[in-house]
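Trainee: Just to be clear, the model below is a prediction. Sequence and coordinates:
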Amino acid sequence: MVLKFYAPQFVGGGIAIVALALAEKQAAFEFVPINMAVKEHKTAEYMAMNPFGQVPAINDDGFAMYESRAICRYLDERFADQGATLVPKAMKERAVVEQAISVESMTFSPPLSKVVGELVVKVRRGLTPDQALADEGLKEISDKLDVYEVILAKHNYLAGDNFTLADLVHYAYAPMLAEKGVDIMTVKERPNVARWWNELMSRPTWVKLKAEGMKSTV
């Protein structure tokens, strides 16, 4: 039975990174669209897979999972013999990747979520964003990127010279900033961050995902 991927047809947030992980792993899957407008993510059937009623989720022949980063780790092991290696097997290399993922989730993502909430989510809902709150978040992100600049001066990616899950998780919300005219990821004051981010934005799996959206591969 083929793996099923449940999500809205929207390339962003945790949905984006799971879709990208599937692409990077060259994994065969069936895309099951979830219409959140009619609360398909709150049905008993869906909540049997994800009791929080959130997206995305996967079902791999009866084994259901939720939470995007956990799903990505599972996919990397599930399809270990194909596609890109997202989490190294060597202990110290794996530890560095997990360290960078923790930085993203605990220090980079929170202020980013604040900015996206104001400049993206509120705008889509026809609400007036709180620019002061957005500016506060952007200042926090800028401070984190100053540290990224130091890290990326030493190697090509956040956890070494190979693309890993530590880089992939940054596709969740940061691309939305440029879509709203916020050019914080590629400023000239941080050339190493800009080089890294431009490379991520031109990665073939991401370009294809943005152009085509989620599609079953079986």
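Mentor: Received, thanks.

Trainee: contacts, neighbours, all on C-alpha from now
Mentor: OK.

Trainee: Nearest residue to residue 15 in space, please, no chain neighbours.
Mentor: Nearest-residue entry for residue 15: residue 56, 5.5 Å, with adjacent residues in sequence omitted and distances by C-alpha to C-alpha, 6 or more residues apart in numbering.

Trainee: my read: that neighbour touches residue 67, true?
Mentor: Yes - Residue 56 is within contact range of residue 67, at 7.2 Å (criterion: C-alpha atoms under 8 Å).

Trainee: Report the set of residues contacting both of these two.
Mentor: residue 14 (C-alpha atoms under 8 Å, 6 or more residues apart in numbering).

Trainee: neighbour-wise, which of these two wins?
Mentor: residue 56 (25 against 17; other C-alpha atoms under 10 Å).

Trainee: Show me what the longest helix seen in the chain is packed up against.
Mentor: Across the chain, the helix with the greatest residue count (assigned by DSSP state H) is helix 131-152. With contacts defined as 3 or more C-alpha pairs under 8 Å, 6 or more residues apart in numbering; DSSP states H and E, helix 131-152 has these neighbours: helix 109-116, helix 191-201.

Trainee: Helix or strand next in line after the first one, which one?
Mentor: Spelled out, that is helix 109-116. helix 122-124 (DSSP states H and E).

Trainee: so which of the helices and strands packed on helix 131-152 comes closest to residue 51?
Mentor: Smallest distance to residue 51 across the helices and strands packed on helix 131-152 (C-alpha to C-alpha): 22.8 Å, for helix 109-116.

Trainee: and the angle from that closest one to helix 131-152?
Mentor: 140 degrees (axes from the mean of the first three to the mean of the last three C-alpha atoms, to 10 degrees).

Trainee: Let me know the outermost residue of this protein.
Mentor: Distance from the centre of the chain peaks at residue 44, with 26.7 Å (C-alpha atoms, centre = their mean).

Trainee: Please determine how far it is located from residue 2.
Mentor: 22 Å (C-alpha to C-alpha, to the nearest Å).

Trainee: re the thing from before, buried deepest among the helices and strands packed on helix 131-152, which one?
Mentor: helix 109-116 (a mean of 20; mean count of other C-alpha atoms under 10 Å).

Trainee: Does that one pack against any helices or strands, and if so which?
Mentor: Using 3+ C-alpha pairs under 8 Å, 6+ apart, helix 109-116 sits against helix 131-152.

Trainee: put this beside the first:
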Amino acid sequence: MAETMFLFWGSGSPPCWRIMIALEEKKLQGYEQKLLSFERMEHKSSEVLAINPRGQLPSFRHGDTILNESFGACLYLENQFKSQGTQLIPDAGDEQAAVYQRMHEVLTLQDKLGAVIYYNWRVPENERHDSAVERNKKALNEELMLWEGYLEKLGPDSFVTGKNFTMADVMFFPQVAYAVRFGISTDKYPKLMEYYTKVKERPSIQASWPPHWKDSPPTMDILKDV
């Protein structure tokens, strides 16, 4: 079945990584894929635009079905291959609700990370203000502390909603790894770092680890004082 799947992806992109983790967890190795370069603007190529008119990554196809949003693609994979590999959405109503809640909260974390990491790329130099930078950092700190509290409440050796790895972790871990990549303080967020250290050793994470991260250890410190 994986042979009928195709993924355009970019190394280090959390949305791309989510789909790759889900594919690994659902035992769907062997899918067709093509790694594209953001720097060379390959995501704006005609072959990507043919299935994703926004020219964004990921771009995922299963047979004639196209999904270009990572949340949609991951939920599709879980629903289509429910009995295969890891069950990523639990059956129990309360557990299911917790997974849906956390996985959608990840979008807020993603936005607040982006507001800090990409500020200089997104905002023209003559429109930048130190007050905006500090405001974005404060908002990100508050968001990270919220997740720190979630993990502390769950106790040691937990995933993001409890004892089992779920779709919430598929969504959450790439953002945590991205924060680590950009220099998040390991002392200020000990529970997040415990989570990162635990989950990064999972086979699905190791199998889909961004290739250029393997060759270049974290050197950026944009988040060091958040």
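Mentor: That came through, no problem. These numbers were taken from a predicted model, which means no experiment stands behind them.

Trainee: The residue farthest from the centre of structure 1 and residue 72 of structure 1, how far apart?
Mentor: From residue 44 of structure 1 to residue 72 of structure 1 the distance is 25 Å (C-alpha to C-alpha).

Trainee: Leaving out the residues flanking it, which one is nearest to residue 145 of structure 2?
Mentor: Residue 145 of structure 2 sits nearest to residue 189 (C-alpha to C-alpha, 6+ apart), 7.4 Å away.

Trainee: Check the gap between the one you found and residue 111 of structure 2 for me.
Mentor: 19 Å.

Trainee: now the strands for structure 1?
Mentor: 3-7, 29-33, 57-60, 63-66 (DSSP state E).

Trainee: The ones you listed into CSV, with extra columns for mean neighbour count?
Mentor: As requested, the strands of structure 1 are exported to CSV (neighbours: other C-alpha atoms under 10 Å):
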stretch, mean neighbour count
strand 3-7, 22
strand 29-33, 18
strand 57-60, 21
strand 63-66, 16
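
Trainee: who wins for proximity to residue 159 of structure 1 among those?
Mentor: Using C-alpha to C-alpha, the nearest of the strands of structure 1 to residue 159 of structure 1 is strand 63-66, at 24.9 Å.

Trainee: Give the aligned range of the closest one in structure 2.
Mentor: Residues 65-68 of structure 2 are matched to strand 63-66 of structure 1 when aligned by TM-score structural alignment.

Trainee: Format the strands of structure 1 as JSON lines; extra columns: distance to residue 146 of structure 1.
Mentor: Output for the strands of structure 1, formatted as JSON lines (distance: least, C-alpha to C-alpha, whole Å):
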{"stretch": "strand 3-7", "distance to residue 146 of structure 1": "34"}
{"stretch": "strand 29-33", "distance to residue 146 of structure 1": "38"}
{"stretch": "strand 57-60", "distance to residue 146 of structure 1": "34"}
{"stretch": "strand 63-66", "distance to residue 146 of structure 1": "32"}
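
Trainee: Out of the ones you listed, which is closest to residue 115 of structure 1?
Mentor: Per C-alpha to C-alpha, nearest to residue 115 of structure 1 of the strands of structure 1: strand 3-7, 23.2 Å.

Trainee: For the closest one, give me the average deviation versus structure 2.
Mentor: After superposition onto structure 2, strand 3-7 of structure 1 lies on average 1.3 Å away from the residues it aligns with, using mean C-alpha distance after the TM-score superposition for structure 1.

Trainee: Now tell me what touches that strand from outside.
Mentor: 15, 28-34, 55-61.

Trainee: Let me know the closest of these to residue 138 of structure 1.
Mentor: Closest to residue 138 of structure 1, out of all of these and judged by C-alpha to C-alpha, is residue 15, at 23.2 Å.

Trainee: now for the closest one: what does it line up with in structure 2?
Mentor: So, by TM-score structural alignment, residue 15 of structure 1 is matched to residue 16.

Trainee: so which of the strands of structure 1 comes closest to residue 96 of structure 1?
Mentor: strand 63-66 (24.0 Å).

Trainee: The closest one vs structure 2 - mean distance after superposition?
Mentor: So strand 63-66 of structure 1 averages 1.0 Å relative to structure 2 (mean C-alpha distance after the TM-score superposition for structure 1).

Trainee: Would you mind pulling up the elements that that strand packs against?
Mentor: Using 3+ C-alpha pairs under 8 Å, 6+ apart: strand 63-66 of structure 1 touches strand 57-60.

Trainee: one more time with 10 Å, if that's ok
Mentor: strand 3-7, strand 57-60, helix 68-78 (3 or more C-alpha pairs under 10 Å, 6 or more residues apart in numbering; DSSP states H and E).

Trainee: Export these to JSON lines and append columns for distance to residue 175 of structure 1.
Mentor: As requested, those are exported to JSON lines (distance: least, C-alpha to C-alpha, whole Å):
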{"stretch": "strand 3-7", "distance to residue 175 of structure 1": "19"}
{"stretch": "strand 57-60", "distance to residue 175 of structure 1": "22"}
{"stretch": "helix 68-78", "distance to residue 175 of structure 1": "17"}
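
Trainee: Structure 1: which residue goes with residue 81 of structure 2?
Mentor: Looking across to structure 1 (by TM-score structural alignment), residue 81 of structure 2 lines up with residue 79.

Trainee: Kindly report the same for residue 99 of structure 2.
Mentor: Per TM-score structural alignment, residue 99 of structure 2 is aligned with residue 97.

Trainee: Return the residue of structure 1 aligned against residue 171 of structure 2.
Mentor: By TM-score structural alignment, residue 171 of structure 2 lines up with residue 169.

Trainee: how many other residues sit next to its match?
Mentor: Residue 169 of structure 1 - counted by other C-alpha under 10 Å - has 25 other residues nearby.

Trainee: Next, the contact list for it, please.
Mentor: The contact partners of residue 169 of structure 1, by C-alpha atoms under 10 Å, 6 or more residues apart in numbering, come to 13-14, 16-18, 20-21, 68-69, 72, 100-101, 104-105, 109.
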